[in-house]
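Engineer: Got a predicted structure plus its sequence, pasted below:
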Amino acid sequence: MSARGVGSRSSRAASIRHELGHPVVDADGHWIETAPVLKAFFLDFVKDLGGADLAARFEAAGGLDYDDTVLRPWSALSEADRRKTWATRPPWWTLPAANTLDRATAHLPRLLYERLDDFGIDFAVLYPSRTLTTPAIREAELRQIACRALNVYHHELYGGYTDRMTPVALVPTHTPDEAIAELEHAVGELGMKAIMINGLVHRPIGASAAGSGGAASPGRDVPNWGSGSGERIDALGLDSEYDYDPFWRRCVELRVAPASHTPGMGWGSRRSVSSYVSNHIGSFGASMEAFCRSIFLGGVTRRFPELSFGLLEGGVGWACELYAGLVSHWEKRSAEAIHHLDPARIDTDELLDLFTRYGDERMQRDGAAIAESFRRLEPEPPELDEYKACAIEKKQDLHDLFVPRFYFGCEADDGTVAFAFDERVNPMGARLRAMFSSDMGHWDVPDMTGILEEAYELVEKGLLDEAAFREFVCVNPVRFYTSVNPDFFAGTRVEAEAKRIVAEESA
């Protein structure tokens, strides 16, 4: 194939970028791992770190190759075995193919660097594809070494293009200690400035935690509510297994804003054994909502007001609903309002009088039992204020602890971006911080040169005005990455505009 036209700057996206008059920052693009090259580097890295025996263990486990560790094992199962074990259908045919130039672009940093102007993108923060779930590997030693090897590899691979792009460091979070260790290595030693954390950790509960493999059925002493065995989702905030405050504190000290890109497939209602489409739709939104809700109600944004959180590829529609729900629940279930629902406040005499006057024959006949049922109060809850960790004193606190602290990655074809900027609907006139995320390198981007063009349809269709579009593609990505590191864009094409935005935020 001829390379003529590569980096030509003649695309409509390039024209749109020129007319905008401000930079476009991609908060979430993707590289595609080149398996043979990565495997060779990885095995050498593991041998240097732990010797040939450790490298052999990795090879026996399938290494890091997605096809070998996920797709081929699933495909080898019979239909009966898939249903017997309920083997969730994994993603398939998820990378560019017919568009060979785009496929190569996601593999080759120099080619991506040359084409960014064609995409109308000034700077891109890049995330993994086939190794996206590496921080979720269940075996601790394999997980930690794999993340470290990938961070070293991608730091070297993208090191020559820092004025236009930066790779994220993969930070496993099964424990705060392992998270801090990799954070200090990736940021403190390698000098990486963007991180991707595992926002959801699957932990055993009930019978599984006791070592029975989850086969036991709940007894009569277990409430008939939720799961009694199996796995639970630990979203690192509310009800977490560990205190993650030391990790959040280290993020602040090392000046990195944590972003979660954890998939939401394979748990909950997204476990189809036959349909990736069924599993994929809304999956990142489900994952991001769980993480965001846990971080907020766990009081993390109260204790670390300088820290921002990125929630990627899930859009922002769910965030509008979550924010509104947090406000409306607080209005009716705050530490003060909750007393209105105290069963002890029922006037049983008045209630029974009304049952007698308005109840049917059955209600009147069972009056004594009804009276007793209302006098038999619910058990006293262990805590009345479920917003206690947030230390909410007034309604505005909900806005201040949510809106400037969470940033929502939205793809170019996502019309619900408009919800984020609708001050008429969002409580307290909030503008949620949606940020442009290309997702280039994946199946839902058929042509990389069309990403910005598709995003700009939000303006052409009247869903966003030019000011809101600037917030979406420039201001909010800059806000997120500079929230704890004002120098994030130093030495990049975006440096001057980033300085202006940081100055405006500080004023």
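Structural biologist: That came through fine. Numbers count the residues shown, from 1 in each chain.
Engineer: drop to CA atoms for contacts and neighbour counts, all remaining ones
Structural biologist: Fine.
Engineer: Name the nearest residue to residue 147, sequence neighbours excluded.
Structural biologist: The shortest distance from residue 147 to any non-neighbouring residue, by Cα to Cα, 6 or more residues apart in numbering, is to residue 170 (5.6 Å).
Engineer: what about versus this one:
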Amino acid sequence: MSFNGHTIIDGDGHVIEDYAAIVRYMPKPYQDKFDTHTFYNLFPPLDHLHSSNLHDFQPGAFNKVGPDGWVVFLDDVGIDSTVLYTTLGLSLGKIVSRDWAIDVARAYNDWFYHTYMTRSPRFKGMALVPLQEPRAAVEELRRAVEELGMCGAMLPSTGVQAHLGDQRYWPIYEEADRLGCAIGIHGGAHENLGLDDLSPYAPVHALGHPFGQMISFGGLVFNGVFDKFPHVKFGFMEGGV
């Protein structure tokens, strides 16, 4: 597919997670406890702002489509392929348990691979990696790129334990530099950005994404990450550009 001779690639699509399917890729204790009063969400809430407003959407917006729906959309608008990101997993950085972060990131990546990437080569993936444990994040990034064929990893712009330029995350960038892969920084959890009592939701959405991106960008630039790891393909997604 092309437009005026150019191939069109969507660089920031999103999947709607199927928790019941994802949990099947987690260790057995998670599977046994899933859908009980103590365990029914794999990720923390994005923030209190998404759920405390009444959203008025156009008919058909935010339908819970899967891979088949995505193929229909790509064909309809003439897009060749799409790089797909998590939706609910944008709050990955808020997970407190390191073990949980490691297990849910790996399970999401396996679910995405088997649900989307084996369905069509037009689906490209951005992995989740557990920033809570950088050594495990390095291993998961390597697995996602070399074994699953993903483009790289998504790092949340907010909710993480330290700004993304902090040296604790440099092993992740070092591995991404070795792999020559992408790191996509994505917002979505808009707490603690000075917007906590702002209503209605529209300005929260409009400001929260670029605010988080600017903070992340500043941390990376002024700590020399782009210079030290020049082969990483950094992207800043949904910043309003």
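Structural biologist: That came through fine. Note that this is a predicted model, so its numbers are computed, not measured.
Engineer: returning to what we had before: what about the aligned partner of the residue nearest to residue 147 of structure 1 in structure 2, how many residues nearby?
Structural biologist: Aligned counterpart of residue 170 of structure 1 in structure 2: residue 128 (TM-score structural alignment). A count of nearby residues for residue 128 of structure 2, using other Cα atoms under 10 Å, gives 28.
Engineer: for the one 5 residues further on, same thing?
Structural biologist: Using other Cα under 10 Å, residue 133 of structure 2 is surrounded by 16 other residues.
Engineer: Now do the strands in structure 1.
Structural biologist: With DSSP state E as the criterion, structure 1 has strands at 25-30, 123-127, 165-167, 169-171, 195-197, 201-205, 229-234, 258-260, 309-311, 406-410, 433-436.
Engineer: from these, which stretch is densest packed?
Structural biologist: Among the strands of structure 1, ranked by average contacts under mean count of other Cα atoms under 10 Å, first place goes to strand 433-436 (a mean of 32).
Engineer: Where in structure 2 does that strand align, residue-wise?
Structural biologist: Going by TM-score structural alignment: strand 433-436 of structure 1 matches no residues.
Engineer: likewise stretch 452-472 of structure 1?
Structural biologist: Stretch 452-472 of structure 1 maps onto no residues of structure 2, going by TM-score structural alignment.
Engineer: Now do the contacts for the match of residue 170 of structure 1.
Structural biologist: Going by Cα atoms under 8 Å, 6 or more residues apart in numbering, residue 128 of structure 2 touches 89, 92, 105, 106, 108, 109, 141, 153, 154, 155.
Engineer: Count the neighbours of the counterpart of the fifth one in structure 1 for me.
Structural biologist: Pointing back at residue 108 of structure 2 there. Correspondence of residue 108 of structure 2 to structure 1, assessed by TM-score structural alignment: residue 150. By other Cα under 10 Å, the residues close to residue 150 of structure 1 number 22.
Engineer: separation between residue 150 of structure 1 and residue 83 of structure 1?
Structural biologist: Residue 150 of structure 1 sits 34 Å away from residue 83 of structure 1 when distances are taken as Cα to Cα, to the nearest Å.
Engineer: and what of residue 503 of structure 1?
Structural biologist: As for residue 503 of structure 1, its distance to residue 83 of structure 1 is 57 Å (criterion: Cα to Cα).
Engineer: out of these two, which sits in the busier spot?
Structural biologist: Each of residue 503 of structure 1 and residue 83 has its neighbours counted (other Cα under 10 Å); residue 83 has more, 14 against 11.
Engineer: Mind telling me what residue 75 of structure 2 corresponds to in structure 1?
Structural biologist: Using TM-score structural alignment as the criterion, residue 75 of structure 2 maps onto residue 117 of structure 1.
Engineer: How many neighbouring residues does its match have?
Structural biologist: Neighbour tally, residue 117 of structure 1, other Cα under 10 Å: 22.
Engineer: from what I can see it touches residue 12, true?
Structural biologist: No. Look at residue 117 of structure 1 against residue 12 with Cα atoms under 8 Å: they stay out of range, at 10.6 Å.
Engineer: So which bits of the longest helix seen in structure 1 are buried?
Structural biologist: Criterion DSSP state H: the longest helix present in structure 1 is helix 35-60. Going by neighbour count (16 or more other Cα atoms under 10 Å), the buried part of helix 35-60 of structure 1 is 38, 39, 42, 43, 45, 46, 54, 55, 58.
Engineer: who touches the first one in this structure?
Structural biologist: This means residue 38 of structure 1. residue 153.
Engineer: how close does it sit to residue 146 of structure 1?
Structural biologist: Applying Cα to Cα to residue 38 of structure 1 and residue 146 of structure 1 gives a distance of 11 Å.
Engineer: Please apply the same query to the second one.
Structural biologist: Taking Cα to Cα as the measure, residue 39 of structure 1 falls 11 Å from residue 146 of structure 1.
Engineer: Over to the last one?
Structural biologist: As defined by Cα to Cα, residue 58 of structure 1 lies at a distance of 9 Å from residue 146 of structure 1.
Engineer: With the fourth one instead?
Structural biologist: Per Cα to Cα, residue 43 of structure 1 is found 10 Å from residue 146 of structure 1.
Engineer: who are the neighbours in contact with the residue nearest to residue 146 of structure 1 when sequence neighbours are not counted?
Structural biologist: The spatial neighbour of residue 146 of structure 1 that comes closest, neighbours along the chain excluded (Cα to Cα, 6+ apart), is residue 134 at 7.0 Å. Residue 134 of structure 1 is in contact with 64, 143, 146, 147, 170, counting by Cα under 8 Å, 6+ apart.
Engineer: Helices along structure 2, start to end?
Structural biologist: Here structure 2 has its helices, by DSSP H, at 19-22, 28-33, 67-77, 98-112, 134-146, 170-179, 201-222, 225-228.
Engineer: Let's have these in CSV, adding distance to residue 51 of structure 2.
Structural biologist: Below are those laid out as CSV (distance: least, Cα to Cα, whole Å):
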stretch, distance to residue 51 of structure 2
helix 19-22, 19
helix 28-33, 25
helix 67-77, 26
helix 98-112, 23
helix 134-146, 30
helix 170-179, 32
helix 201-222, 10
helix 225-228, 35
